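[1] show me how the following folds:
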Amino acid sequence: MQPLLSLLTINKADAKSVYLQLAEQLTTLIRTGTLPAGHRLPSTRKLSELLKLHRKTVIRAYDELLAQGWLESTSGSGTYVSKSLPDVKPQHLAQHTMQAINPVKTAGFTFEEETHLAREVIKVSATYHLDDGFPDARLFPLKDLSRAYRTQLLIGNPYTRLGYDDPQGSAWLREELATYLKDTRGLKVTAQNILITRGSVMGLYLACTALLKKGDIVITGAPGWAGADTNFIQAGAELIRIPVDDYGLQIEHLEQLCQLKPVRMVYVTSHHHYPTTVSLRADRRIQLLALADRYKFIVFEDDYDYDFHYENKPLLPLAGADLSGLVLYCGSFTKTISPAFRIGYLVGSEDVIKHLARLRRTIDRQGDIMLENAMAELLQNGIIQRHLRKSLRLYRQRRDLFCHLLKSELSDFLEFKIPEGGMAVWVKFSSTINLTELAQKALKRDLYFSNGVAHNSSDKKLNATRFGFASSTPQELEDCIAILKQLLKDKS
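    Alright, predicted model coming up:
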């Protein structure tokens, strides 16, 4: 009895119930073989006296283990460790070995860690930020969204409203999106051509998983987006990068590759190339679609910030001129509201969308139907459209101010071109500037920006980064430039 008592430690100050503490500790002793199958336990009266617990507490612990099958009780005989349990021999491990094993931190089985998945998760807490090109969430009519979301929660048949829905996404949102995409992008689609996702990344992941096989060739621009590259590599594709110049993807390089190898997919950010912000010129758009039709490869068009183009009307997406069903068009409300609201959409031929919806169901039964319907209401009422018109005006003003400040205050240290659209400026620093070191020093001054390493390739260091301007007010942008100017002057 005494050895058993030394193994049971009850902490009455613990938030966990005393009977659960006792039950879990007895279970551990059974699992490790300290209490073998068939071992008779002390009576509830005896154990309660020895542990100085109320007898009902011990009875409740015993009842819990009886219900779970760890114990069995024989009338008039007592309570025993279940005889049906396998024999477990207690293991006497060396002290250093016991300390090395921590199943909370380290799995007992082996697995291969893929280096391409080891991307840093960035969560910015600095007061000032020249981010990757995010919207200013302070501008969005959150009260309207809150009101619409509350309506979805409270109005209508609760069984239908709060039950399972279509993995393809809210039918209402898809109907509203079909109208919205037709009016703003010239896409002649219906709700059946749209799959609602939790952002552009999910759309890309589904397309890569469902449509690529190991060894398939995927073409993307250099520089490009590491998030897209990760999905291609994860799918087992062979990734080939071709140059991007001031007019976008160099299509002549793509044509040469098509003549040599069977290209399966081309990933393109046609409206504002990521990260450089340049637009794919009209003649290259025509050539790209012609090559896709000739060689039957998929064009994945990631149109992440179509709604923000300042110099003239936005160039219509490739998907609008696709007559062969070869373009998958992807967009997101992330750049409209904020990254916290995970609603994106994938547009394509009905059969492909249905196929991708089936795959989506295996990893995510459905999205946030409440949020999707709330967004549908805001689209139907024109609230999002009005917000975009207001944001477009303000973001253009912020772009103009920021580019003026970059030129007037920092032109000795960097160069850039004023972007026609989007929410960031592609900035190339002088070779004398250590961009990684500069970013670290800026963070100590409460200013965050990317050090640009993610845009480098194995054979080329760009010493460039994206400075997002849309999420900051004019005063905040002036403060950012002041911090940068002081750091760069101290360096020089």
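[2] from here on, contacts and neighbour counts on C-alpha atoms
    OK.
[3] quick one, longest helix in the chain?
    Ranked by number of residues, the top helix in the chain under DSSP state H is helix 383-410.
[4] tell me what it is packed against?
    Judged by 3 or more Cα pairs under 8 Å, 6 or more residues apart in numbering; DSSP states H and E, the packing partners of helix 383-410 are helix 474-491.
[5] show me what the helix it packs on is packed against.
    strand 128-130, helix 383-410, helix 435-444.
[6] what comes up buried for the longest helix of the chain?
    Across helix 383-410, burial judged by 16 or more other Cα atoms under 10 Å covers 383-385, 388, 391-392, 394-399, 402-403, 405-406, 410.
[7] how far away from the center of its chain is that helix?
    Distance, stretch centre to chain centre, for helix 383-410: 26 Å (Cα atoms, centre = their mean, to the nearest Å).
[8] equivalent analysis for stretch 337-357, please.
    Distance, stretch centre to chain centre, for stretch 337-357: 14 Å (Cα atoms, centre = their mean).
[9] what's the answer for stretch 305-312, then?
    On the basis of Cα atoms, centre = their mean, stretch 305-312 sits 24 Å off its chain's mean C-alpha point.
[10] thinking again about what came up before, can you say which of the helices and strands packed on helix 474-491 is nearest to D364?
    Closest approach to D364 among the helices and strands packed on helix 474-491 (Cα to Cα): helix 383-410, 26.5 Å.
[11] now do the closest one and helix 474-491, the angle between them.
    Orientation check (axes from the mean of the first three to the mean of the last three Cα atoms, to 10 degrees): helix 383-410 against helix 474-491 gives 30 degrees.
[12] show me the contact partners of stretch 318-333.
    For stretch 318-333, contacts defined as Cα atoms under 8 Å, 6 or more residues apart in numbering pick out 185-188, 199-200, 203-204, 270, 285, 289, 292-293, 296-305, 341-349.
[13] in PyMOL, select just the buried ones from the residues you listed.
    To isolate the buried ones among the contacts of stretch 318-333 in PyMOL, judged by 16+ other Cα under 10 Å, type:
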select buried, resi 185+187+199+200+203+204+270+285+289+292+293+296+297+298+299+300+301+302+303+304+305+341+342+343+344+345+346+347+348+349
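[14] buried residues in stretch 217-227, which are they?
    So, applying 16+ other Cα under 10 Å, buried residues of stretch 217-227: 217-225.
[15] list just the nearest of those to A137.
    W225 (23.5 Å).
[16] point to the residue nearest the middle of the protein.
    The chain has V201 as the residue nearest its centroid, 6.5 Å off, counting by Cα atoms, centre = their mean.
[17] returning to that earlier point: rebuild the buried residues of stretch 217-227 as TSV, extending it with secondary structure and distance to A482.
    As requested, these are arranged in TSV below (DSSP: H, G, I helix; E, B strand; the rest coil; distance: Cα to Cα, whole Å):
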residue	secondary structure	distance to A482
I217	strand	46
V218	strand	42
I219	strand	40
T220	strand	36
G221	strand	34
A222	strand	32
P223	coil	29
G224	coil	30
W225	coil	29
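[18] next, the second sequence, to be compared with the first:
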Amino acid sequence: MNSPVFIPYQSFISIDRLSDVSVYLQISNQLINAIQRGYLPFGTKLPGTRKLSSLLEVHRNTIVSVYDELLAQGWIEIFPNKGTFVIGKEQDTTTVQTFRQNNLENYPRETGFSFKTSNILDNPFEHSDCDYIFNGGIPDIRLTQVDQYSGIYSSILKRKAHKIGQYNYDGSEFFKQNLSQYLNLSRGLPISKNNLLITRSTEMSMYIVSEILLSQDDTVLVGALSYFSVNMIFQRTGVNILTVSIDEEGINVEEVRKICEKQKIRMLYLTPHHHYPTTVTLSVKRRLELLNLSQEFGFIILEDDYDYDFHYDKSPILPLASADTKGMVVYIGSFGKLLAPGFRTGFIVAPENLMAEMRKYLGIIDRQGDILMEHVLGEMIAEGEINRYLKKSLKIYKERRNHFAALLKHHLEEFIDFKIPSGGLAFWTEWKTPVNLMQLSRNCARNNLFIPKTLLYQNQNLTAIRLGFGNFSIHEMEKAIEILSKNVKITLTKDKN
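    As a prediction, this is how the structure comes out:
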């Protein structure tokens, strides 16, 4: 049988003495790993307990416990006066020589089988260690009162503990009842809890909708500038995507009509409250025209109200879904966006027959749900906590919006055009002088300001950036705009040269 002298145990057994896992189990697990991967071939003779304890610099009793563990699990045999052997047939020495030339590998880097791949779903999001980071318009989680929400959660956990183990992908009836009333009052949606599907996120909502309502080679209309993540979900479904221009009143309805007159359209996706990325609001006139067109040509309107809660100067225009009497609109939104990420949820509003099918899909991809968190959100609605927090937060975000606008005007007025948005957490900036936005982003990153490529919009007719302000304090946005302004001038100088 093979001599243990040739095997470099120190090269593949590493001991972490600060770990919560006992040393003997660490050694046992690594020896088993080596056996499973063939680096300790069947029939290999293991060192004696004194020899191995010396090699690994541990107490002999530790190795005794290791061998006891391996024996109990059936990996080794112990023969009196002969030694300890890996269970299996004796190997020749060439196996050991091969072992000597190779260190124990980590988990396999590649599969041993083929599978479908797609670049459509490649992660478009970037990350950076810069202190200042622009985004597409997300809230500042530092404003959330996590302790208060955690208190509500803890209270419900004690009162609802018996429900923790229950699967309930259909969601909390209490939350759905309160959310339906909230949406009725705040967004004019005349719905009941039977018209609601609770999801984990807007992206999950989009995925379920696309799986049920879209098929290969269907045609979907989106804005000429649209939300990249949603387009990725549509493309994965195999649909044909056509773009429609956007102006100061939102999506161009006449273009929609002309396309419908030429071919069959399955769905129109839009963000009417604040179009992503330009932030323009779809006019009331065009909303009514689109509803009429959807009934005339039979296409679905998928309405994404991603930031309905964020409005500052006047009451927001009600969703298209609030005026839909023919069941042509599927409404997607999020609840608790102002709260910490763990306290947010997504939802879909649609007629009951579509809800029945959607619940089937939700039951497959999210069977357990999060009924306790939904109870928390339901109580926050019932107690008026959401409205109080919303009112307080909007005051802060309005101040930030106004200050951000003043900074853009002071530092960048000669380079950009922009309008102060009536709501949302981002500005749409169009550049008077074309500047290489990718180069600008790289220059800013070298100066501690990160601008992701997903915020950059540039072609031969347009140079624009969507700049989120909600996540910045006053001081942070001042620093960010200062860095941006400085690097705009640097980039323009390099472009000229």
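[19] any idea what the TM-score is?
    The TM-score (TM-score structural alignment, normalised by the length of the first structure) is 0.85; 481 aligned residues with a Cα RMSD of 3.5 Å.
[20] if we can go back for a sec, out of the helices and strands packed on helix 474-491 of the first structure, which comes closest to S73 of the first structure?
    Closest of these to S73 of the first structure is helix 435-444, at 64.6 Å (criterion: Cα to Cα).
[21] what range does the helix or strand just after that closest one cover in the second structure?
    As assigned by DSSP states H and E, the chain's next helix or strand after helix 435-444 of the first structure is strand 447-449. Alignment of strand 447-449 of the first structure against the second structure: residues 449-451, by TM-score structural alignment.
[22] can you check stretch 223-239 of the first structure too?
    On the second structure, the counterpart of stretch 223-239 of the first structure by TM-score structural alignment is residues 225-241.
[23] other residues contacting the matching stretch?
    Here stretch 225-241 of the second structure has contacts from 120-121, 203, 206-207, 210-211, 214-222, 243, 245-246, 275-278, 454, using Cα under 8 Å, 6+ apart.
[24] cool, and stretch 414-427 of the second structure?
    Contacts to stretch 414-427 of the second structure, defined as Cα under 8 Å, 6+ apart, come from residues 136-139, 274, 278-280, 307-308, 310-314, 397, 401-402, 405, 428-433, 466-470.
[25] still on that earlier bit, so which of the contacts of stretch 318-333 of the first structure sit within helices?
    The helices, defined by DSSP H, take in 185, 200, 203-204, 285, 289, 292-293 from the contacts of stretch 318-333 of the first structure.
[26] pull the most distant pair out of these.
    Farthest pair in those (Cα to Cα) is S200 and D293. Separation: 24.6 Å.
[27] residues of stretch 99-111 of the second structure that come out buried?
    If you call a residue buried by 16+ other Cα under 10 Å, then stretch 99-111 of the second structure has these buried ones: 99, 104.
[28] hang on, I meant stretch 249-257 of the first structure
    For stretch 249-257 of the first structure, burial by neighbour count (16+ other Cα under 10 Å) applies to 249-251, 254-255, 257.
[29] now intersect these with the helices, please.
    By the criterion of DSSP H, membership of these in helices covers 251, 254-255, 257.
[30] and Y180 of the first structure, how far is that from V189 of the first structure?
    Remark: distance between Y180 of the first structure and V189 of the first structure (Cα to Cα, to the nearest Å) = 10 Å.
[31] separation between the residue of the first structure most remote from its centre and I59 of the first structure?
    Centroid-distance maximum for the first structure: G76 at 60.3 Å, with Cα atoms, centre = their mean. Applying Cα to Cα, the value for G76 of the first structure to I59 of the first structure is 16 Å.
[32] show me the helices in the stretch 1-150 of the second structure, by range?
    Taking DSSP state H, counting those that start in this stretch to define them, one finds helices in the stretch 1-150 of the second structure at 9-12, 23-36, 49-56, 60-73, 93-100, 146-159.
[33] I'd like these as TSV, with distance to F42 of the second structure appended.
    Converted to TSV, those look like this (distance: least, Cα to Cα, whole Å):
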stretch	distance to F42 of the second structure
helix 9-12	16
helix 23-36	8
helix 49-56	19
helix 60-73	14
helix 93-100	10
helix 146-159	52
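[34] out of the ones you listed, which comes closest to S3 of the second structure?
    Of all these, it is helix 93-100 that lies closest to S3 of the second structure, at 8.8 Å by Cα to Cα.
[35] hmm, who's touching the closest one?
    Helix 93-100 of the second structure has contacts (Cα under 8 Å, 6+ apart) with 2, 6-8, 39, 41.
[36] aligned counterpart of G424 of the second structure in the first structure, please.
    Here G424 of the second structure is matched to G422 in the first structure, going by TM-score structural alignment.
[37] looking for the alignment partner of Q177 of the second structure in the first structure.
    Aligned partner of Q177 of the second structure by TM-score structural alignment: E175.
[38] which one is that match nearest to, not counting chain neighbours?
    Counting by Cα to Cα, 6 or more residues apart in numbering, the nearest residue to E175 of the first structure once its immediate chain neighbours are dropped is A191, at 5.0 Å.
[39] average gap between the longest helix of the first structure and the second structure?
    For helix 383-410 of the first structure, the mean deviation from the second structure after alignment is 2.3 Å (mean Cα distance after the TM-score superposition for the first structure).
[40] which SSE is immediately downstream of that helix?
    Using DSSP H and E, the helix or strand that directly follows helix 383-410 of the first structure along the chain is strand 414-416.
[41] next, the mean deviation of that following strand compared to the second structure.
    Taken over the aligned residues, the distance from strand 414-416 of the first structure to the second structure averages 0.9 Å (mean Cα distance after the TM-score superposition for the first structure).
[42] buried ones in that strand?
    Neighbour-count burial for strand 414-416 of the first structure, counted by 16+ other Cα under 10 Å, picks out 414, 416.
[43] cool, and stretch 149-157 of the second structure?
    Within stretch 149-157 of the second structure, the residues that count as buried by 16+ other Cα under 10 Å are 149, 152-153, 156-157.
[44] for stretch 333-341 of the first structure, same thing?
    For stretch 333-341 of the first structure, by 16+ other Cα under 10 Å, it's 333-338, 341.
[45] quick one: that stretch to chain centroid distance?
    The mean C-alpha position of stretch 333-341 of the first structure is separated from the chain mean by 12 Å, Cα atoms, centre = their mean.
[46] now swap in stretch 125-138 of the second structure and tell me
    Distance of stretch 125-138 of the second structure from the chain centroid (Cα atoms, centre = their mean) equals 14 Å.
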